[in-house]
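Participant: This is the structure alone, sequence omitted:
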């Protein structure tokens, strides 16, 4: 297979992949802390609600069912927090192949841009991969060719150097893509926490009102 030439340039200024990996891990660590806090909140909620007071209410009393509804509402709010936080820790790892395929399919469909992620990568391409390729697709193709040549042992020192540059650029793109996705999910988490907190408060207030009648 004939190699697609990679322009040999002076060392370009790129952001090391380890920078994005560290940023992603920071967000994930914060998410793990929030997950622990949400689980703790659920435990405190169950322990704090005086569920024994429900025993004094008749099965036909509206207060019983409002109290039960309040408890379920609060528990659902906590469960929602735990689910949304855990999604940050379990989201699928984005690969260079996925980015390339998505970009190609979007072009076939005549889309102006494949996704917000690809737009973001395009904005920062001079910091990520522009020193070795013009697009994510081209980077992926050149990386495949470079790996094949290395495997077939038909490369010289310059080829090995270019292959290393391609791998470094690919690593930059992949780590940035995963950092971007984690960051977007984490930003959305703040809004979701606000909604869930409101639901939990409403549930607790309903329980407190219905389960503890005055007098």
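Facilitator: Received it, and whenever you're ready, just let me know what you need. These numbers were taken from a predicted model, which means no experiment stands behind them.

Participant: contacts and neighbour counts: CA atoms only from here.
Facilitator: Fine.

Participant: Just checking the distance from the helix or strand hosting residue 77 to the centre of its chain.
Facilitator: Taking DSSP states H and E as the criterion, residue 77 maps to helix 62-90. Distance, stretch centre to chain centre, for helix 62-90: 23 Å (CA atoms, centre = their mean, to the nearest Å).

Participant: Which residues belonging to it are considered buried?
Facilitator: 63-82, 84-86, 88-89 (16 or more other CA atoms under 10 Å).

Participant: Stretch 144-162 too?
Facilitator: Neighbour-count burial for stretch 144-162 [16+ other CA under 10 Å]: 145-147, 149, 159, 162.

Participant: ditto for stretch 27-34
Facilitator: Result for stretch 27-34 [16+ other CA under 10 Å]: buried residues 27-28, 31-32, 34.

Participant: wait, which of those is closest to residue 129?
Facilitator: Ranked by distance to residue 129 (CA to CA), the buried residues of stretch 27-34 are led by residue 27 at 24.0 Å.

Participant: Return the distance of the closest one relative to residue 46.
Facilitator: 29 Å (CA to CA, to the nearest Å).

Participant: what's the answer for residue 69, then?
Facilitator: Distance from residue 69 to residue 46, by CA to CA: 14 Å.

Participant: Then residue 169?
Facilitator: 50 Å.

Participant: Kindly report the same for residue 211.
Facilitator: On the measure of CA to CA, residue 211 and residue 46 end up 14 Å apart.

Participant: Between the two, tell me which one has more neighbours.
Facilitator: Per other CA atoms under 10 Å, whichever of residue 211 and residue 46 has more neighbours is residue 211, with 26 against 13.

Participant: and the residue nearest the centre of the chain, what element?
Facilitator: Compute the mean C-alpha point of the chain, and by CA atoms, centre = their mean the closest residue is residue 182, 2.9 Å away. Using DSSP H and E, residue 182 falls within helix 157-211.

Participant: Put this next to the previous one:
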């Protein structure tokens, strides 16, 4: 690729040297007021601030909703979980954090400043041309970057949308503005000046540069805001579901299992009919001691020791609430 493809100036090209008289002639021909006024720049800045204010509002609302969901979580109950239930709870909690962090990352990019100088924009422009020539980067790193930050902002498209303003002053590319702003003259414009076309004044060049920078900042902020909005619903849904399922996984078991032998006292009901179905009719109205060896705390399987030979209130039985009250010591 030739250097001229990027609009590089030709230092030894013969062209009229700028003089005070020539500058005054240019001002009289084009007007003393800058072509791209500061009022238009301020409109771009106001629109950019509107997108950033909307992003802050979205983050605040999302944070309030997340706070409501998180308020009822029992993080302290994680210590009582074991096995697959503990793994599920930790995984769901990390998914919820990652989803919230993803939204905050997208919002932070909306609030972050974009390129602020022509030199930065020119470097981005050259890098974009190089990517188009070489193709999109591949690999896990590039895929992760696209997942986190979304599609790249197309600087060339923003400059193309700004072309109507550039054409008003005989400019075509970002590179031409950069060269003129830095005191150099692109080859095409140098040829036009030699053919008799008036030179752009310094005020007009600075006005064009300021409006281009503010216009591109507006477009890039708008691009980032759109990515935030697109990510908000799926990421928010994932975070909400993860929080809900985490709460279910981490909630204490309403009827824990008997994990070790426990000494108990069973106060049996006096209703023989209820006890008869469980072959415990001989326990009616009695208070017996035993050992819970299985089942749950609400309905333990209790080993009752016989008091005498032929004791009909002994053996291993599941004590349901209808059969009696189980007291743990």
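Facilitator: Nice, thanks for sending it over. Note that the structure is predicted; figures quoted are calculated from it, not measured.

Participant: Could I get the TM-score for this pair?
Facilitator: Overlay of the two chains. TM-score (TM-score structural alignment, normalised by the length of structure 1): 0.72; 198 aligned residues with a CA RMSD of 3.6 Å.

Participant: before we move on, the earlier item: can you tell me the closest non-neighbouring residue to the counterpart of the residue nearest to the centre of structure 1 in structure 2?
Facilitator: Using TM-score structural alignment, the equivalent of residue 182 of structure 1 in structure 2 is residue 221. What sits nearest to residue 221 of structure 2 in space, not counting adjacent residues and going by CA to CA, 6 or more residues apart in numbering, is residue 110, at 5.6 Å.

Participant: and what of residue 6 of structure 1?
Facilitator: residue 132 (5.9 Å).

Participant: Would you state the helices of structure 2 in chain order?
Facilitator: All helices of structure 2, identified by DSSP state H, fall at 20-30, 38-71, 83-111, 118-134, 140-149, 155-161, 163-167, 174-181, 187-194, 202-250, 272-276.

Participant: Which position in structure 1 pairs with residue 42 of structure 2?
Facilitator: So residue 42 of structure 2 corresponds to residue 18, using TM-score structural alignment.

Participant: From residue 3 of structure 1, how far off is that match?
Facilitator: For residue 18 of structure 1 relative to residue 3 of structure 1 (CA to CA), the value is 29 Å.

Participant: what does residue 207 of structure 1 give?
Facilitator: 70 Å.

Participant: Tell me who's in contact with residue 70 of structure 1.
Facilitator: 202-207 (CA atoms under 8 Å, 6 or more residues apart in numbering).

Participant: and which of those residues is nearest residue 55 of structure 1?
Facilitator: Comparing the contacts of residue 70 of structure 1 against residue 55 of structure 1 with CA to CA picks out residue 207 as the nearest, at 13.4 Å.

Participant: which residues sit in contact with that closest one?
Facilitator: 66-71.

Participant: Could you rerun that using 10 Å?
Facilitator: 49-51, 54, 63-74, 201 (CA atoms under 10 Å, 6 or more residues apart in numbering).

Participant: With residue 164 of structure 2 instead?
Facilitator: Shown in contact with residue 164 of structure 2 (CA under 10 Å, 6+ apart): 171-172.

Participant: What separation do you get for the residue mapped onto it from structure 1 and residue 183 of structure 1?
Facilitator: With TM-score structural alignment defining the correspondence, residue 164 of structure 2 maps onto residue 126 in structure 1. Going from residue 126 of structure 1 to residue 183 of structure 1 by CA to CA gives 21 Å.

Participant: likewise residue 159 of structure 1?
Facilitator: 36 Å.

Participant: corresponding residues in structure 1 for the top strand by length along structure 2?
Facilitator: Taking DSSP state E as the criterion, structure 2 has its longest strand at strand 287-295. Following TM-score structural alignment, strand 287-295 of structure 2 has no partner segment in structure 1.

Participant: For that strand, which helices and strands make contact with it?
Facilitator: strand 262-268, strand 300-304, strand 315-318, strand 324-328 (3 or more CA pairs under 10 Å, 6 or more residues apart in numbering; DSSP states H and E).

Participant: how about those, which one is nearest residue 233 of structure 2?
Facilitator: strand 300-304 (46.5 Å).

Participant: Report the distance from the closest one to the chain centre.
Facilitator: For strand 300-304 of structure 2 - counting by CA atoms, centre = their mean - the centre lies 54 Å from the chain centre.

Participant: hang on, the earlier thing: looking at structure 2 now, which of the contacts of residue 70 of structure 1 still hold up?
Facilitator: On the basis of both residues aligned by TM-score structural alignment, their matches' CA atoms under 8 Å, what survives of the contacts of residue 70 of structure 1 in structure 2 is 203-204, 206-207.

Participant: need those in a markdown table with distance to residue 139 of structure 1, can you?
Facilitator: Converted to a markdown table, those look like this (distance: CA to CA, whole Å):
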| residue | distance to residue 139 of structure 1 |
| --- | --- |
| 203 | 53 |
| 204 | 54 |
| 206 | 58 |
| 207 | 58 |
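
Participant: Which of those ranks first by neighbour count?
Facilitator: residue 207 (27 neighbours).

Participant: which residues does whatever residue of structure 1 lines up with residue 211 of structure 2 contact?
Facilitator: Applying TM-score structural alignment, one finds that residue 211 of structure 2 aligns to residue 172 in structure 1. Taking CA under 10 Å, 6+ apart as the criterion, residue 172 of structure 1 is in contact with 14-21, 96, 125, 127-129, 166.

Participant: measure residue 172 of structure 1 to residue 212 of structure 1 for me?
Facilitator: With CA to CA as the criterion, residue 172 of structure 1 and residue 212 of structure 1 are 59 Å apart.

Participant: Residue 7 of structure 1 now?
Facilitator: Applying CA to CA to residue 7 of structure 1 and residue 212 of structure 1 gives a distance of 76 Å.

Participant: again, but for residue 41 of structure 1
Facilitator: Taking CA to CA, one finds residue 41 of structure 1 at 22 Å from residue 212 of structure 1.

Participant: Likewise for residue 75 of structure 1?
Facilitator: 19 Å.

Participant: same thing with residue 119 of structure 1?
Facilitator: In terms of CA to CA, residue 119 of structure 1 sits 56 Å off from residue 212 of structure 1.

Participant: Look at these two and report which has more neighbours.
Facilitator: residue 212 (15 against 12).

Participant: give the contact list for the more buried one.
Facilitator: Applying CA under 10 Å, 6+ apart, the residues contacting residue 212 of structure 1 are 50, 53-54, 56-57, 63, 67.

Participant: okay, the angle between the helix holding residue 182 of structure 1 and helix 96-108?
Facilitator: With axes from the mean of the first three to the mean of the last three CA atoms, to 10 degrees as the basis, helix 157-211 of structure 1 and helix 96-108 are set at 90 degrees to each other.
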